[in-house]
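1. sharing a sequence plus its predicted fold:
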Amino acid sequence: MKLLHVDSSALGEHSVSRMLGAELIEALHQAHPRAQRVYRDLAADPLAHWSPPAAEVEAEALRSAAVLEEFLAADVLVVGAPMYNFSIPSALKAWIDRIAVAGKTFRYGPNGPEGLAGGKRVIVVSTRGGRYSEGAGLAMDHQESYLRTVFGFLGIEDVEFIRAEGLAMGEATRSAALTDARLLITRPLAKAA
């Protein structure tokens, strides 16, 4: 099994998505000690935002190819995705722009788009300061819906979210959110085999 761990939070050691993602990767690795792990930190080593191939310098084109190969080789992806302004960090969007490649991860056929990257499993560690999974906040959630759409477009049907929300709504709410997320971290282990 090949694990790809992608972090996108700009908060470094203060990031809850990084902390929970690392805990999930460690749990997966303990359950599958022979799993190969690849780690990509999009905040520490950001990708340039997408530009047409002719405009890319050679080094950036090589990085884009490496990012795509990491994605294609992975069986399980753990994506740390904090909610920034109701969506995802721009660093994560730049990564998505490198993996959504016509002819490699999707194509257009006579019946419309067809994902070519199926058979993978994606576990998104989603963190949010407020509550956006229900009630009035649900209409403002463009993070989870976007990620489900883009991975589905690429042919990935197995997308799971481990969500910690309400992190900025007081210490009791934060503590409960972390406890709930940590309980969910054990669930993916049974499916990862």
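-> Nice, thanks for sending it over.

2. all contacts plus neighbour counts: C-alpha atoms, from now on.
-> Will do.

3. ok, the residue nearest to Ala81 when sequence neighbours are not counted to Ala55 distance?
-> Take Ala81 and drop its neighbours on the chain: the residue closest to it by C-alpha to C-alpha, 6 or more residues apart in numbering is Ser126, 5.0 Å away. Distance from Ser126 to Ala55, counting by C-alpha to C-alpha, to the nearest Å: 33 Å.

4. presented hereafter is structure B, for comparison with structure A:
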Amino acid sequence: MKLLHIDASALGAHSVSRGLTAAVVAEFVRNHPGIEVTYRDLHATPLAPWALPAGENDPNVAEAEKVMDEFLAADVVVIGAPMYNFGISSTLKAWIDRIAVAGKTFRYTSAGPEGLAGGKRLIVASSRGGIYTAGSPAAAMDFQEPYLRAVFGFLGVTDIEFVRAEGVAMGDDHKNQAIGGAVAGIGSLLRKAA
């Protein structure tokens, strides 16, 4: 089994999503001896803005191929996705731009688009300063989870789960409860797959 671990938070050691992805990956490693983990920190090593490559020797071409190969090889993808301004970070968007490639992860057919990257399990560790889940007053401003579900669904990934810590900017007590609840749910995610 191959697991791709992606972090996209700019907050380093203060990042809630990084803590959640680390807990998810640790649980997978405990439960799946021999799992191969590939790690990519999109903040520490950001991808260049996507543009058509200048030529065959362009270093961005080689990096884009490596990013695609990591994604296609993974059985499980764990993404740390903090909510920034109601959406995802620019570094995570740049990574998605590298994996959403016609002919590689999707194609257009006479019946419409078809995802080519199915058969993967995606776990998104989401952190949010406020509360944006369905039924909350701010739910209409959630452009993070619907976007991630849409883009990965378009690529054919339908096994998508969220580990979510919401309201982490609403005081220390709320933050601790949100993180504790998210971490407590990680074990049940893995038991569900067993």
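-> That came in fine, so what should we check first? On a predicted model such as this, the values are computed, not experimentally measured, just so you know.

5. overall similarity of the pair, as a TM-score.
-> Counting by TM-score structural alignment, normalised by the length of the first structure, the TM-score of this superposition works out to 0.97. Behind it: 193 aligned residues with a C-alpha RMSD of 1.3 Å.

6. mind listing what the residue sitting nearest the centre point of the first structure touches?
-> Most central in the first structure under C-alpha atoms, centre = their mean is Val79, positioned 2.6 Å from the mean C-alpha point. Val79 of the first structure is in contact with 5-8, 21, 122-125, counting by C-alpha atoms under 8 Å, 6 or more residues apart in numbering.

7. which of those sit farthest apart?
-> Ser8 and Val122 (15.0 Å; C-alpha to C-alpha).

8. wait, a helix at Ala54 of the first structure?
-> Yes - the assignment for Ala54 of the first structure is a helix, going by DSSP: H, G, I helix; E, B strand; the rest coil.

9. show me what it lines up with in the second structure.
-> Counting by TM-score structural alignment, Ala54 of the first structure corresponds to Ala54 in the second structure.

10. show me the strands in the first structure, by range?
-> 2-7, 36-41, 76-82, 106-109, 112-115, 121-128, 158-165 (DSSP state E).

11. okay, these in TSV with distance to Thr179 of the first structure next?
-> As requested, the strands of the first structure are exported to TSV (distance: least, C-alpha to C-alpha, whole Å):
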stretch	distance to Thr179 of the first structure
strand 2-7	21
strand 36-41	25
strand 76-82	17
strand 106-109	37
strand 112-115	35
strand 121-128	13
strand 158-165	9
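
12. pretty sure Leu92 of the first structure contacts Ser8?
-> Yes - with contact defined as C-alpha atoms under 8 Å, Leu92 of the first structure counts as touching Ser8 (5.6 Å).

13. the two: who's more crowded?
-> Ser8 (27 against 24; other C-alpha atoms under 10 Å).

14. with adjacent residues omitted, what lies nearest to that one?
-> Leu42 (5.0 Å).

15. which ones are touching the one you found?
-> Contacts of Leu42 of the first structure by C-alpha under 8 Å, 6+ apart are 6-9, 91-92, 95.

16. and for Gly181 of the second structure?
-> So Gly181 of the second structure contacts Ala165 (C-alpha under 8 Å, 6+ apart).

17. tell me the counterpart of it in the first structure.
-> Match for Gly181 of the second structure (TM-score structural alignment): Asp180.

18. how much space between that match and Leu20 of the first structure?
-> 11 Å.

19. swap in Ala190 of the first structure?
-> Plainly put, Ala190 of the first structure is 18 Å away from Leu20 of the first structure if you go by C-alpha to C-alpha.

20. between these two, which is the more surrounded one?
-> When neighbours are counted by other C-alpha under 10 Å, Leu20 comes out ahead of the other of Ala190 of the first structure and Leu20, with 22 against 9.

21. what sits closest to the more buried one if chain neighbours are left out?
-> Nearest residue to Leu20 of the first structure, sequence neighbours excluded (C-alpha to C-alpha, 6+ apart): Val125, at 7.0 Å.
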